[in-house]
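[1] Fold the following, please.
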Amino acid sequence: MISPQCCFKYLFSGILGLSLILIQSSSPAQTVKKEKEFLKNQAASLTSSGHEQLALDRADEALKTWQESTKIYRQLNDREGITESLINQNLAFQALGLHKQACNTLLEALKLNTILDICDPILQQPAIDQKEQLTAVIGKQKPTSVNLLGLQNLGEVLRILGQLNESETVLQETLTLAKLVSSSKISGIYLSLGNIEQSIYQQLQDKSSWIEEPLFREQIANIIPQKAQKSLWYYQTLENIPNISKSAKLQAHLNHLTLLISWEKWLSNQPNQANLHQKVNQQIRVLVNQIDDNSSAFLELSPEPSIHARLNFANNLSQIPDEQLKSIAIRYSKLALKMAETINSIRWLSYSFGTLGKLSTQTEQKQAYFKKALGFAQSIRASDIAYQWQQQLGLIYQKQGKTELAIQNYNAALANMTQVRDSLLSSNGDLQLSF
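    Next comes the predicted model:
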């Protein structure tokens, strides 16, 4: 049986061959012009197809499609097309969990692959030298739309890889470039900067939970509020940008809420922070109402980001001790599930059922949700999702006195967690420790 990929390849070759035959009767100059137009249209078509494939959870196919478009742009010597198609390849690598490859692809897109070694912590220079070099090379980039997009993606990938200082430097320099041309990318860069500061804040919070030396622990405790405030400043700056889109404002609100809830929990365990704790608690309530009152913003996102946003909101609401908010969380989770069913996304079906499992109060229903969530995760061998539901099922079986089943699920969860920790995050010790 011929695979769909082979059919596509043969069809593309046939169309290309036929088109070349048809234009051979033209003059040499016209022939070259028509051939270039055809190839450019074909590359644009492949680019669109890749985005459609990625939206349907077919990242491996999207990667191959964008690799084909890159070849055509190289043939045309179209520098901007090459850069854009390499940035697209990075999106596919990220969706496949191959973040180091995504990082290196972005360096190639921005022509930095022969200058920088920031995708592998083992090859890194001292922090001061690295920051100076990053500042210098990024400052030389032209502030074009495609370059700014590539740099913002580079900052995001470095954050995922745990290269937090490098990510912060890249994003701050990118913001400086974007301001030179009043780029529309500024709001997205502010969001990325807020996220990186939140990641640094979270890493510090993780360290403070296991460090026993009192002086060092006190030093970290003093830095944590600074990083929280800096992240909040970026989110609030983004939210106050005139004429910002509803979807961009929603993403800032959701990340803002995640940070406030985490910070409120940390403050509740800190002496002499009662006033700040109360202030943050009030901010949480105001922000929750703003997000729910403007729920139409979820509809402005494409399907997968919309599902992610709804589940993000639901999970945040579940951490606030309020039964009315829990019912709102269930409503958002069910809307996410319906959308995941519509686009038939296995990963998001798993996340949706798992979130409903965490929100359910009835043991039988909770167990049924987690089993469905686990079944979807295992069907695509998603160990990064499966361990969460195996852990939850282990807890349920333990409470039911079904010790053998509980141990089986705990062991499976540990095996999957170890696999994620070793394979995905092997290059970064701090990220491993946090995980």
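[2] Please count neighbours and contacts with C-alpha atoms only from this point.
    OK.
[3] Just list the residues touching residue 416, thanks.
    Contact analysis of residue 416 by CA atoms under 8 Å, 6 or more residues apart in numbering lists 383, 384, 386, 387.
[4] and residue 80, what helix or strand is that in?
    Here residue 80 sits within helix 79-95, counting by DSSP states H and E.
[5] Helix 79-95 and the lengthiest helix in the chain, what's the angle between them?
    Secondary structure of the chain per DSSP state H: the longest helix is helix 28-55. Angle of helix 28-55 versus helix 79-95, following axes from the mean of the first three to the mean of the last three CA atoms, to 10 degrees, is 20 degrees.
[6] How far does helix 28-55 sit from its chain's centre?
    29 Å (CA atoms, centre = their mean, to the nearest Å).
[7] hang on, the earlier thing: now do the helix holding residue 80: which elements does it pack against?
    Contact partners of helix 79-95 among helices and strands, from 3 or more CA pairs under 8 Å, 6 or more residues apart in numbering; DSSP states H and E: helix 59-76, helix 99-109, helix 145-160.
[8] quick one more, to check against the first:
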Amino acid sequence: MCITIPLFIPKTIGAEVSSTSSQSNILLDRADNAYASGNYQEAISIWLKVVKEQKPKSNQLATVYANLASIYWHTGKAGEAVKYWQESLKIYREIKTNKFDEKIAATLVDTARAYNDLGQPRFSIPLLTEAISIAKNKELNRVENMGYLTLGNAYTIQGDYSPAINAYKNSLKGIDRVDNDLPIVVWNNLSKGYQQQALITRQKAIAAETEEDLSADKLWQQVKSDRASAWQAAKKATEIRVNSKSMERVEALLQRAKIAQDDADKSSDVVDSLLKAEVILSALPDSHHKVYALIELSELTNNYDLRSKKILDSTVKTAQKIDNPKVSSSAYGAMGKYYESQQQYDKALYWTEQAQFTAQQIQALDSLYQWDWQTARIYNATGKTEAAIEAYERAIASLQSIRANTTRSQGNPLSEFQSDLEPIYRGFMQLLLSNNSDERNLELALQTKDLLLLSELEAFFEDDCFELETYSETDRLAYLKKTNTAVINTVIIDNKTYMVWQLPNGQFKKYALDITQQELQRLVNQWRFDLENKENDNYLALSQRLYDLLFTPEIKSYLETSELKNLIFVNDGILRNVPMAALHDGEKFLVEDYTIANSLGLNIQIKQPQPKIEKALAFGLTVGVNNFPTLPYVKQEIEQLGKLADEKGFLNEEFTKSSFKQQIESNKSSLVHIATHGRFGGNRENTFLQAYRSQIDLQELEEILSTHSLNFPSYPIQLLVLSACDTAAGDPQSTLGMSGVASRSGIKNVLGSLWSVNDRQIVTLIDAFYDNWIEDRLPLPDALRQAQLDLISSPDYHPSNWSSMILFQK
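    Now for the predicted structure:
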């Protein structure tokens, strides 16, 4: 959403300093000339000297600071720009005269734009609110237009597309009177806002459709409407100021071409838009903006003819002229990618190595990981497996070094992670697992899976503060052997799913399932639907089919002869959303043979908490609120817990957000039980718990639980129970909120429901679980298993009644 139209342009200030020395006039004239000739460093040096030695008057000093800020911003140093705009703003405010209101408003907007460039829209939004208010009162139309545009960009960076679209629409009011390319920028950004909103709504529509949610049709209508609006805005951006030969018009033409590519009826629009963009770019002066536009043009052109190579030749020459290593690296890498697409691997490797070398010179890790990944793909395509592995390792090492920046990207961080970065991890795992994997490669694949999970959680929570606890390999293997436990990792790739077992003796076994990701997702979603429907036994056929798919004859043979007792599943993707306990071998459920737990990653907890409950806190709703139905058995559920532990219960109107926060943060509670409607969707916005009058969102829940850990480090919460929540069945990320929030808050165990069971059976299950854990002192997985076995042997044997509760261990 970068725009190149400046609001504040460095101005000549020599005429303003007649009361100062002639030396000042000479210096300022020199600064003006340096700026005009593009010698920005000399202009900065002179202005800094004036500030230090000449002590100009306040309004003159404010202008000098603003000039410095503007140049820093235009040369890509947004942090320095913010510092000097803040100094300028401080002076204008201290003067306390209305004649500087316009400068205050303009400086607020410029400062906000710099904050946006730094990826800090939370700082820019308050500044823009004030700037827009001043502009409206003073009828400063140009400042108001730019203020709303910058506000729209701020919301876009946050991924809040609805307010972004509204801001862009407000920026369009009266914009026809503007005599520059600002209208093109606004219409173009509005098009991108609608386009991104359509992508997010599409994800919601697919999830709703998978769960047979009645809202799916409405969501698809919204997708259609947003796409139509994106197209209309893109057209408008290219149909105004048609004689403009600016970069803004180029960007608008490229946006129109991108949207048109998705519609076969608009193929002529693609060709026409790209040809116009190419003509304008050929006449524009060399700049980094031009290089990046040429790269985008080449990628779009490559989809309909062979002009891409010619454009890339021009791109490389332009990049070399402006002598910017970061830009040159991008140009070389784009050329390498082109040759890779043409399967000319020698040339692809040459240009990619040039991109790597150039990026290494300036330690541009955000570029380097892309070229290392590209190198890995090239080596893999030419059968050089070891070289490909080394390149993948470098790419992922660079990614881990810069993961804070990659998770705080513009738009929807989780969605962008899945489309842009996740393929790197999965491509590496596929390479390691698809060959005759030795033990080293299997361990490396599982380590990569852990790193993928770490990055996935960071993108989900939009935070880079996740850390995985590590245990020594010796301790972990000793635990597996002592407890007769096997760890089962699933790894889902596009065309195959891999199972990697680590047996109690430490030995690895790997095998591939010949099923595509799409087919596996279809089977798992249908199984989940059947498991929830207690009206019939349709689940059984898929329980058996998936068991046979996941457990090969070799593994079945091993299980029959081993003394294996415990299974810990480290599942991937859609398999996280279903209970492994309900798999069926044709005679009995898997849980009838084994104790089953789930883990986020390989660094599983190797010490079980002792059931010494200092205090239990229980919260729940029985009444229907916020369109949720009643939960009549919650009262009984909480009362039963009170018979086993020192419990404080908060029911219905006593269960508010404030009471929840106060109780959790001020009590040494070892057990927190929450029996209320909740939703764990595929992102933070779709994840919440329902209190009596309001919802507790994921961030609030995490902050409350984390505060408890800080307040009582010696009394951690041993177990968090979420007994009436729902996870989104069709979304592979839906359980990340449930398990991730516990892990981030220092809670090592969470017992949660995949779907809500509004029936007495859930009370029976929970009551038996607590009795087994607290009274009989069974380990948590064994306590859950025994409670499930009791229901399986009763008339209420249907897995809808007992399999929804799954145990996650850190």
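[9] just to revisit the earlier point, using a markdown table, lay out the contacts of residue 416 of structure 1 together with distance to residue 183 of structure 1.
    Below are those laid out as a markdown table (distance: CA to CA, whole Å):
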| residue | distance to residue 183 of structure 1 |
| --- | --- |
| 383 | 39 |
| 384 | 36 |
| 386 | 41 |
| 387 | 41 |
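[10] coming back round to it: could you list the buried residues of the helix holding residue 80 of structure 1?
    Residues 81-95 are the ones in helix 79-95 of structure 1 that count as buried (16 or more other CA atoms under 10 Å).
[11] Likewise for stretch 136-150 of structure 1?
    So, applying 16+ other CA under 10 Å, buried residues of stretch 136-150 of structure 1: 138, 141, 143, 146, 147, 148, 149, 150.
[12] And the furthest pair within these?
    138 and 146 (13.7 Å; CA to CA).
[13] could you give the angle of the lengthiest helix in structure 2 to helix 141-158?
    Of all segments of type helix in structure 2, defined using DSSP H, the longest is helix 182-210. Interaxial angle of helix 182-210 of structure 2 relative to helix 141-158 (the same axes, to 10 degrees): 30 degrees.
[14] After helix 182-210 of structure 2, which helix or strand is next?
    Assigned by DSSP H and E, the successor of helix 182-210 of structure 2 is helix 216-239.
[15] Now do that following helix: everything it contacts.
    Taking CA under 8 Å, 6+ apart as the rule, helix 216-239 of structure 2 contacts 183-188, 190-195, 197-199, 201-202, 204-206, 208-209, 249, 252-253, 255-256, 259-260.
[16] helices or strands next to the next helix-or-strand element following it in the packing?
    Sequence-wise, the next helix or strand downstream of helix 216-239 of structure 2 (DSSP H and E) is helix 247-260. Using 3+ CA pairs under 8 Å, 6+ apart, the elements in contact with helix 247-260 of structure 2 are helix 182-210, helix 216-239, helix 267-283, helix 288-301.
[17] looking at those helices, which is buried most?
    Counting by mean count of other CA atoms under 10 Å, helix 182-210 has the highest mean neighbour count of these, with a mean of 23.
[18] list the helices and strands it packs on?
    Packed next to helix 182-210 of structure 2, using 3+ CA pairs under 8 Å, 6+ apart, are helix 141-158, helix 161-171, helix 216-239, helix 247-260.
[19] 6 Å instead?
    Contacts defined by 3 or more CA pairs under 6 Å, 6 or more residues apart in numbering; DSSP states H and E place helix 182-210 of structure 2 against helix 161-171, helix 216-239.
[20] could you dump these to JSON lines with distance to residue 61 of structure 2?
    Converted to JSON lines, those look like this (distance: least, CA to CA, whole Å):
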{"stretch": "helix 161-171", "distance to residue 61 of structure 2": "31"}
{"stretch": "helix 216-239", "distance to residue 61 of structure 2": "39"}
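[21] Specify the stretch among these that is closest to residue 485 of structure 2.
    helix 216-239 (42.5 Å).
[22] Now do that closest one against helix 267-283, angle only.
    40 degrees.
[23] Show me which positions of stretch 388-404 of structure 2 end up buried.
    So stretch 388-404 of structure 2, judged by 16+ other CA under 10 Å, has buried residues 388-389, 391-396, 398-400, 402-404.
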